[in-house]
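Chemist: What follows is a protein structure lacking sequence information:
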């Protein structure tokens, strides 16, 4: 096959994919000639379509119908998209103003998936921060009463956890200040796993007990127990979903399958786990990976984070006939702005 024939068939394939995405109707040779400037005869187009069908790029549902793209066709189409087109100034301004209204990281993430769903008219998901990369930023210790303390643990990924600590003996403000200093020395700057080890060492009577002022020893042990048992536990990864009802615009069968996958979260989390490079958009089409596939659906994903570290992934989930170029640009833009907001830029 000559290079000119290969280039023409690629152009025909892209035209079929574009038409099917726009209309969700099988595409025939006559429609291609009417809608696209292909500059060849209808017989040539029919021959090209027959070749593309033989190669597994398009299928014919029945003898008299046009063709529809296969997952292989969508993959070739997506791989031909070399740059992510920028959004308009109005779109960028709307994204920034909406995301900057978030009160904390989780609120920003809730806003991001709602926004992505509205922009793409598909379902959107975002993974809450990956705690494996989280570092303790600060522990605040507040005296609610002489016999009750409030611990507020803050990580650099924006996670904030609060726990009460009940005491057997009254604790004054001087004790609270000493507790805050000692515990932060053990926690600040460490990953959650390393911080848990440091707290265990601090409480070890055989090793590090001498580091604890006798006046706060019992208070510190109570705080350490609460921190290790609750605050430093790493919960299962979770995702936030918005716009699942948008899937009702797809076929009823597809909508049901996607809703089940979103509810179970396992498949989506597996796909998001691969979206760990900031600024890089990935497209997963249908069942390309049988272990993490969504039949009839595509996932456009990327990572978000701050200071070069990826906190998690975000994605749009929809039918394989989604607008790939537009969806890729919107996912890329929203992730970039989320990263800027949480990075304080």
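Modeler: Sure, I can see it. Just so it is clear, the model here is predicted, and its values are computed rather than measured.
Chemist: going forward, measure contacts and count neighbours with C-alpha atoms only.
Modeler: Fine.
Chemist: shouldn't residue 68 be in contact with residue 60?
Modeler: Yes. Using Cα atoms under 8 Å, residue 68 makes contact with residue 60 at a distance of 6.5 Å.
Chemist: ok, these two, which is more surrounded?
Modeler: Of the pair residue 68 and residue 60, residue 68 is the one with more neighbours under other Cα atoms under 10 Å, namely 23 against 16.
Chemist: Okay, one more to line up with it:
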């Protein structure tokens, strides 16, 4: 659409409908907004918007509601995402800062998003295949046993034990040298790259220690190569029941959410599509590939270093898009900072 006034009328209709959940008429637009035109002009603009499929009459009344296409035009023309207040930012930061591990971060983030938006929140666990090695610790537990701890930039921590064929004598710096070489070969690499980089590590050690080095490398390589079942965490699904009067077909949505593989595939695709930090993706109505989600909008963004996963909220198409987008982006920023710290 090229007519800026009609776009302003569309914006006003979206805002009023989101606020009141009632169809919006020309009289209400004149009373609530300074559009600077007559009632007849607004009626003409509304007729043009309806012809273009951006608004529709839910029943025989003077009021109109936005269509999915109307919401799309509104979202695409948002000049900026509404900023959060300082108190909101402090509350988010304080709540997430109390997390004790990755599982707690994910659970808290999902609950926080659901509370902030009053929608259903979805958070994908960080993907191993997109994670990088931050540090590998090798700790001697006994002369013949060591603990390996792999710390990833996604916040994941993997622990394994390994048995040495030859005891490590007191004063032998084998474990310290092994730790140093492990980190030199893997630091900052994706897991698949790190596994390949360890293949020749044995050559850096004396022959009598190479069997032990092989055991360590085999253990770490196995961890890096594991195929893990990716997971998503949901929170606030009860909010969907309260949104049932907003044109949301609740049961198909709940059925889709129960199929975690469907949600996981959707979130994975969105994370890959939004690798640039701060990019918020909005899928409205039938833009969602799963038929059960056609009465919803999904607002998501990626989080973590290298956009390792996605988080977001799902609710009726009648939602406060600027505020929801701001909440999703702000929470993703704080989660990323927490994981990277």
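Modeler: All right, it came through fine. Because the structure is a prediction, the values reported are computed rather than measured.
Chemist: So after superposing, what's the score?
Modeler: Overlay of the two chains. TM-score (TM-score structural alignment, normalised by the length of structure 2): 0.84; 333 aligned residues with a Cα RMSD of 2.9 Å.
Chemist: Pull the number of nearby residues for the closest residue to residue 166 of structure 2 other than its chain neighbours.
Modeler: For residue 166 of structure 2, the nearest residue in space outside its immediate sequence neighbours is residue 144; the separation is 6.6 Å by Cα to Cα, 6 or more residues apart in numbering. If you count neighbours by other Cα under 10 Å, residue 144 of structure 2 ends up with 15.
Chemist: Please apply the same query to residue 333 of structure 2.
Modeler: Residues near residue 333 of structure 2, counting by other Cα under 10 Å, number 18.
Chemist: What lines up with it in structure 1?
Modeler: By TM-score structural alignment, residue 333 of structure 2 lines up with residue 336 in structure 1.
Chemist: And residue 29 of structure 1? What does it align with in structure 2?
Modeler: Match for residue 29 of structure 1 (TM-score structural alignment): residue 26.
Chemist: So which residues make contact with stretch 248-263 of structure 2?
Modeler: With contacts defined as Cα atoms under 8 Å, 6 or more residues apart in numbering, stretch 248-263 of structure 2 is touched by 231-232, 237, 240-241, 244, 290, 292-293, 295-296, 315-317.
Chemist: Going by neighbour count, list what's buried in that stretch.
Modeler: If you call a residue buried by 16 or more other Cα atoms under 10 Å, then stretch 248-263 of structure 2 has these buried ones: 248-250, 252-254, 256-257, 260, 263.
Chemist: helix/strand/coil for residue 233 of structure 1?
Modeler: Following DSSP: H, G, I helix; E, B strand; the rest coil, we place residue 233 of structure 1 in the coil state.
Chemist: What's the average distance for the longest strand anywhere in structure 2 when superposed on structure 1?
Modeler: Ranked by residue count and defined by DSSP state E, the top strand of structure 2 is strand 133-142. Compared with structure 1 after the fit, strand 133-142 of structure 2 shows a mean deviation of 2.4 Å (mean Cα distance after the TM-score superposition for structure 1).
Chemist: what's the matching range in structure 1 for the helix or strand following that strand?
Modeler: Heading C-terminal from strand 133-142 of structure 2, the first helix or strand you meet, by DSSP states H and E, is strand 145-152. Mapped onto structure 1 using TM-score structural alignment, strand 145-152 of structure 2 spans residues 148-155.
Chemist: what about the matching stretch, how far off from structure 2?
Modeler: Compared with structure 2 after the fit, stretch 148-155 of structure 1 shows a mean deviation of 1.7 Å (mean Cα distance after the TM-score superposition for structure 1).
Chemist: Tell me which helix or strand residue 49 of structure 2 sits in.
Modeler: Residue 49 of structure 2 belongs to helix 39-51 when elements are defined using DSSP H and E.
Chemist: can you pull the buried residues of that helix?
Modeler: By neighbour count with 16+ other Cα under 10 Å, helix 39-51 of structure 2 contains the buried residues 39, 42-43, 45-46, 49-50.
Chemist: Any chance of TSV for the residues you listed, columns distance to residue 204 of structure 2?
Modeler: Conversion of those to TSV gives the following (distance: Cα to Cα, whole Å):
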residue	distance to residue 204 of structure 2
39	83
42	79
43	80
45	76
46	75
49	72
50	73
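Chemist: From these, pick the one nearest residue 190 of structure 2.
Modeler: Relative to residue 190 of structure 2, the closest of those is residue 49; by Cα to Cα it sits at 49.7 Å.
Chemist: In structure 1, what sits opposite the closest one in the alignment?
Modeler: Residue 49 of structure 2 maps onto residue 52 in structure 1 when the alignment is built from TM-score structural alignment.
Chemist: Wait, the residue nearest to residue 166 of structure 2 touches residue 170, no?
Modeler: No. Under the criterion of Cα under 8 Å, residue 144 of structure 2 lies out of contact with residue 170, with a separation of 11.6 Å.
Chemist: the helices in structure 1, which residues?
Modeler: In structure 1, the segments counted as helices under DSSP state H are 3-23, 29-35, 42-54, 71-79, 89-99, 105-120, 173-187, 192-203, 217-226, 252-264, 266-272, 324-342.
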